[in-house]
Each structure stands twice: as C-alpha cells, then as structure tokens.
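Asker: Below is the sequence, then the predicted model.
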Amino acid sequence: MTKNTTGKFQFLDEPGEHGKVFAAYEHVKLYSAFQPIYSLSHCRVVGYEGLLRAIDGRRQVSPYQIFSLARDEASIVHLDRLSRALHLRNFCSMGRESADWLFLNVDPRVIVQGRQYGAFFRQLLEENDMPPERVVVEIMEGAIDDELQLSESVGFYKDLGCLVAIDDFGAGQSNFERIWRLSPDIVKLDRSMIVQAMQKPMARRLLPGIVSLIHEAGSLVLIEGIETLEEAMVAMETDVDLVQGHYFGMPAHTLNEAQSENKIFSLFERYQASSALDASQKCLTYYRGAFMQAVAQLQAGALPELAFHKLLLLNGADRCYMLDQQGVQLGSSYLADRAEMSTDRRYRPLADGSGAVWLRRPYLRRALQNPGSLQMTRPYLSIATGKLCVTLSMAIVLHGQVSILCFDFNWVDEGFGIK
C-alpha cells in the first residue's frame, strides 16, 4: 500500500483495486460508494451520488458515526472536505469520459462556516481536471437558518459553474419560498414524500402538482429513496425527471450504467397499460354519450332541465350548468337528485352559482380554445360542495351565441365516482 497526500488530506491507493482510493480519518478507513441516478425519459444513467462509507478494522461504520467523531467546527469542515475530495478523486480515477454528473453533499455546517477555513472547492476541481458543469452540489437547505449565508453559498457554487440541488425537500422545514428565492437547478424530493404517496391517496394525487410547481419554478425534480416497483410506478405518474434508489441501483464502488435500464423500459410498458393512462378514457367512455346527447338536445331547442336529465341520472353525477364566453354562469346549476345530500353543509354559502364568474377555471379556457371538443379537468375541490370533483366542458353555439356546457361529477380517491 502506498501513501500520498493532496493538500492536507491523506489518501491510500490499494494495488489491484482499479479506481479505488481510500482515505484515513483518525482510526477509520474511508471509501466511496456511488449510487446511480437515472433520467426516466432517457432510460439511462445521467449521474452518480458520492456516498461516504467507512471501516473500523472489520466493522462497518455509518456516516453519522463518522461525523460524530468530528467534535469541533474545524474537524467538521475538514471531514466534509475530505469526503468530497475522496469522491471526486475516485470518480475521476475511473476514467469517465462521458458527461455524467457527480452529486456531492455539503454538510450544512460547512455551508455556513466553511469560508472561514480558506478556499477549497475551486482548487479541488482544478486539481482533478473536473469540469464544474459536471458537479451537482447538494445542499440540505432545511438545516440552515442563516438565509443570507445560504443564498451566498448557492451563488458561490453557481458562479463556479456547478449545478446546485436542494436536498431532502419535503422533510423538516422545507418550503417553496426558498425554491423561488434560491432557484436551484435540481430539487431532490425526500423519500418521505413517496412513502406518503404510497400510504395516502390524497398525497398521491397532489404529488404530480408539487412536481409541476417545481418545474414551473425552473428546476428539475429528482425523487430519491425509491425501493420498490410500486414506488417506481408512483414516480412515473408524477412527471418527475430523475430517480434514485435501491430499486434502480444500489451504491457500489464501480460505475455501472446498464444495471437498471431494462427496469425503466418495463416501467414504461406497465405505465402505458396502467390506470394512470386509461382512467380518463374510462371516464369519457362512461359520460360521453349522455353529454353529447345533452348537447344535441340543447342545440335542437330543448329546455336545459330536459337536456340534462339523462346525464344527471348517471352514477357519480353532481351538477350541470351553462356559462357565457366571459365565464359568467347563466342561471342556477341543475343538480342530480342525490347532489344535495352529498354536499358539505358548511359550504352552503357558496352553493348557489347563478351569476358567478368562472373565468379563471381551466375548464372554461380549454373549452373556448377547443370549441366543439370535450374537455376534462384534473380532480379539484368544488367550491359548491366542498368535495373533490372533475368537470367536463364543451363550447357550443346556442341561439347564435357561444355557450359553455359544464358537467361536474364526483371524484373519490380510488378513482372516478363511477362503477
């Protein structure tokens, strides 16, 4: 075994183990493991997260135990920097010529106090000939209370040319305000979010919206901690960009690209055949005939209460109503017989929709943009009933004027309110 040093760090290169560099910290031997990160759309590895592993004699030691050995601020900064240097050296020693990212964690305490201990990261990248654009710096923002220091640290890594990822979003005190202010390149959703989505239908329904909101803020989204096929399918439903977890690939000393590509292809096959895609078709098949019959009867001059009769008899039906081009409701809603019983009484002040302006609703905008085409919303909270519903809408011409026919039906967490 030969010893060599880089700066203040001591590395141990073991013969016969290509690409495997160790480091010493007190009496413990440190080494790197790399967990692959996949792009679902590209069906391949696009990066690896460097994870610290340690051995004390023959006993495995957890990263938490290792950092507990650092009893003061200077030791914490030293160990954090040693870990990043170790991962970067191992990653570069494996002869990677591709554009894959290397994800590196920075201890929150180092984010706040690290600059007091001199320059480090720029020189580290230069010494290893590592292009900064291939490095993703992970910051656990929820653990940092100093907002100014957090913003300055994010700016520092971005100015270097690195990408910045907010880690463990959804755990602890994470909030969207920091995403809007920091503008991270990647947001890593904590495993707790996928666990909640598996356990609670409401969380599963909301998760795609959270991903969409982060996308609109200008960040890619990575879900970490995916361990099972079922969790991977939930990730597929969310339009998430990147995935990481034991289901796709375990941490390893080597960089294995192809180990889970077949799994991703099979996920797409399952997704295409799953209810995630055919639920909307099931809904349209169930309601389309009665909806189109109501349209034909209205255009033939029938009174709305007669035209809507068959549609409102269908299982799950709640109400029908008409809007003008400005989104103003024309008269009262026409309710299914059981609608009054299912309405949350606490929302009664909002039940009468006559004259209400629904201009902001997506079902109005989509109908006006696609006249004569049946539109369907995602589930949302009905202001009239206090319950989840889905709205079908269509812009039609009645008496020479454009009107929008809307039909609300109930949604339950297991799916549409139909059998």
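Answerer: Happy to help now that I have it. Residues are numbered from 1 along each chain as shown.
Asker: Every contact and neighbour count from this point should use C-alpha atoms.
Answerer: Fine.
Asker: number of nearby residues for A85?
Answerer: 22 (other Cα atoms under 10 Å).
Asker: Could you pull up the residues touching it?
Answerer: L124 (Cα atoms under 8 Å, 6 or more residues apart in numbering).
Asker: what about it, helix or strand, and which?
Answerer: With secondary structure defined by DSSP states H and E, A85 is part of helix 73-93.
Asker: Need the residues that contact the next helix or strand after that helix.
Answerer: Heading C-terminal from helix 73-93, the first helix or strand you meet, by DSSP H and E, is strand 101-106. Contacts to strand 101-106, defined as Cα under 8 Å, 6+ apart, come from residues 46-50, 80, 84, 87-88, 91, 133-140.
Asker: and the direction of strand 101-106 versus that of helix 73-93, what angle?
Answerer: 170 degrees (axes from the mean of the first three to the mean of the last three Cα atoms, to 10 degrees).
Asker: then this one, side by side with the first:
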Amino acid sequence: MIPLTIPQLVDRASTHPFLGEHLRMGTGIRADEAVARFDNVEIGSSYEPIFDITVHALAQSLSSAPESADRFGDELGFQAITQQLDGTESDTFDPFEQVADDQQLVALDRMSRAMHAINFFGPQRHGLLFLRVHERLLKSVRYDHGRHFSTVLMSFGLNPSRIVIELPPAAVAHRTFLGYLTKSYQHYGFKVAGNLPNAGQILSVSDMARLDFIKMDAPSALRDSMVKPLVGYANRLKIPLIFNRVTTEAQFDLLQQYDVRFVQGPLFVVHENRLA
C-alpha cells in the first residue's frame, strides 16, 4: 500500500464527523502541514527527537563543528509537541490547561493526536511517535483506552504499533491503574511509555505493567545521584529507559558516564537545528 501524504490524510480526515470540523491544511510556513482549530485557538505540531547516544556519531556531533558532522546519531523516535500558532510558538504551551470541561478535553486530545500522527506519518518519518496523554483524559475515558484512536489510525491506513502512548507520572504512581492502562493500550496495538514520578517508582513498574519504555527526568535523576541505579534496574527489567529534559552538555556528559542509551531534551533540538 502506498503511504498517504499529509494532504491526502487531511482529506481523509475531512470525512470524519469530528476531525473534519477541526483539521485542515495550514497556510504560510505551515502550508505543507496539518493544523487544527479548537475554541478559537489554532494549534500545530513540532517534534523533539529521542536519540540513541551509544551511536558514536552523536558524541562526535556534540563536540565537533556542526557542519562537519555527517549525521546526528540514530533516532529512536520523536516526541510530539503541541504548539499554539499565534506567531510566537512556544514548546511550553499546553492547550489542555485551558479546557475545563472533560468532554471538551477528550475531543481536544483526540484532535491533537490525530494531527500529530498525520504530520508525522505523512512525510514518512522514521522511528516511533511518542504522544503524551493528559492525566484528566485518562480519568474522563472510563474503559477501552486506545480503542477510538486505533480505529481512527487504521481508517487512515496508519499503524498503531509505531505510536508510543506516554502516560503521565500520576498514572504511573498508581500500580493497578497503570497495569490496566498499559494492557488496554497494548491490546489496541500501541506501545506504552511511563513517566516516573520519582526514581523509586521504577521498583513497582514490572509488578502490574509491562511497559515498553520508561522515561525519567534527567536533571532530577542527576541531582539525586540516581542515574546509575535506574540504569541498572531498567537493564534487569529489560525495558528501555529514556532520560528526558536534557538541557546542557554538562548533563549529557554525566549521563554518558553511566552508560545511558536514550536521551531527549532541548539540548538535542538545538544541535539538530544547527545541523539542518
């Protein structure tokens, strides 16, 4: 089957009773992308890479002149970030914080995830697409988490197995709920990542849920001297551990000392932009 382009995916979304009302092709610098409008706010997609730093080329690219680096290492995938398109895009924008009604929250979440998937798969990006799920959404949808989104993706001809549903720390902190959510999303074809609320929470991960990925805040782990124990325990679980929010080269250098494999954060976006 020939993969659909972004315009073709947006056209297919136009037949959907909800997505067709909100999704469209952008204009100006966003003319080749899907954008969405919800409650007078226009949003778009950006993507933060998740890198495998065991690839030698990455270490070289951070220490060498950017123009001399042939490639920036291997990407495990990309974290989708929702941006408000008001002329001053910001990675910190969170449209979900503006929505008080739970049903509107569900609608906004479904719309933004569909938009991110279209903008990711349309250009035939490689790797995995990581999509955050808001804590309130998990409480608003009572059962069959992942069923609706899986159905939408398959109607677009897209594969749910290349999408990682990223659960918030509050969900990971509740072992029974975490187990239910993980099994439900995996049942509908998705992979699942859990954001640890703290380093100690990794001890309960394997009891109730077999996560596909674990994510941990790098500055917190470094501050608490927990990188080495986290790496060791994750290796015993055989679950890939991603350290995110890496902002400085000093943090990156420290992580390398503990055989960290996957990293994500503003530092790598800066270097990627230099290499573009």
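Answerer: That came through fine. The structure presented is a predicted model; accordingly, all values stated were derived computationally and were not measured.
Asker: with the second structure superposed, average distance for the helix holding A85 of the first structure?
Answerer: Here the mean offset of helix 73-93 of the first structure against the second structure after fitting is 1.1 Å, by mean Cα distance after the TM-score superposition for the first structure.
Asker: Identify each buried residue in that helix, please.
Answerer: Buried residues in helix 73-93 of the first structure, counted by 16 or more other Cα atoms under 10 Å: 76-91.
Asker: next one: stretch 93-103 of the first structure
Answerer: Buried residues in stretch 93-103 of the first structure (16+ other Cα under 10 Å): 100-103.
Asker: Now, the contacts of strand 101-106 of the first structure that are in strands?
Answerer: 46-50, 135-139 (DSSP state E).
Asker: Just the helices from the stretch 151-300 of the first structure, written as ranges.
Answerer: All helices of the stretch 151-300 of the first structure, identified by DSSP state H, counting those that start in this stretch, fall at 176-182, 191-199, 201-216, 229-237, 261-273, 275-299.
Asker: Take those and lay them out in a markdown table including distance to E17 of the first structure and mean neighbour count.
Answerer: Output for the helices of the stretch 151-300 of the first structure, formatted as a markdown table (distance: least, Cα to Cα, whole Å; neighbours: other Cα atoms under 10 Å):
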| stretch | distance to E17 of the first structure | mean neighbour count |
| --- | --- | --- |
| helix 176-182 | 41 | 14 |
| helix 191-199 | 33 | 17 |
| helix 201-216 | 41 | 17 |
| helix 229-237 | 34 | 18 |
| helix 261-273 | 26 | 15 |
| helix 275-299 | 46 | 16 |
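Asker: Ok, which of these comes nearest G95 of the first structure?
Answerer: Nearest to G95 of the first structure, of all the helices of the stretch 151-300 of the first structure, is helix 261-273, at 21.5 Å by Cα to Cα.
Asker: on that earlier part again, give me the buried subset of the ones in strands among the contacts of strand 101-106 of the first structure.
Answerer: 46-50, 135-139.
Asker: N90 of the first structure corresponds to which position in the second structure?
Answerer: The criterion is TM-score structural alignment: under it, N90 of the first structure has N119 as its aligned partner in the second structure.
Asker: how about the host helix or strand of A367 of the first structure, aligned to which bit of the second structure?
Answerer: Using DSSP H and E, the element containing A367 of the first structure is helix 362-369. Per the alignment by TM-score structural alignment, helix 362-369 of the first structure matches no residues in the second structure.
Asker: immediately after that helix, which helix or strand?
Answerer: strand 375-376.
Asker: Can you give the contact residues for that following strand?
Answerer: Taking Cα under 8 Å, 6+ apart as the rule, strand 375-376 of the first structure contacts 363, 366-367, 390-394.
Asker: With respect to R96 of the first structure, which of these is nearest?
Answerer: R366 (47.9 Å).
Asker: Just give me the neighbour total for that closest one.
Answerer: 18.
Asker: Report the separation between it and M394 of the first structure.
Answerer: 8 Å (Cα to Cα, to the nearest Å).
Asker: cool, and M250 of the first structure?
Answerer: 49 Å.
Asker: Compare neighbour counts for the two and give me the winner.
Answerer: Neighbours were counted for M250 of the first structure and for M394 using other Cα under 10 Å; M394 has more, 26 against 15.
Asker: Translate the more buried one into the numbering of the second structure.
Answerer: Here M394 of the first structure stays unmatched in the second structure, going by TM-score structural alignment.
Asker: how close does M394 of the first structure get to D13 of the first structure?
Answerer: For M394 of the first structure relative to D13 of the first structure (Cα to Cα), the value is 69 Å.
Asker: Enumerate every residue touching L76 of the second structure.
Answerer: By Cα under 8 Å, 6+ apart, L76 of the second structure lies in contact with 49-52, 127-128, 262.
Asker: Map it across to the first structure for me.
Answerer: Under the alignment by TM-score structural alignment, L76 of the second structure pairs with V46 in the first structure.
Asker: Chain neighbours aside, what residue packs nearest to its match?
Answerer: Of all residues not flanking V46 of the first structure in the chain, D100 sits nearest, at 5.0 Å (Cα to Cα, 6 or more residues apart in numbering).
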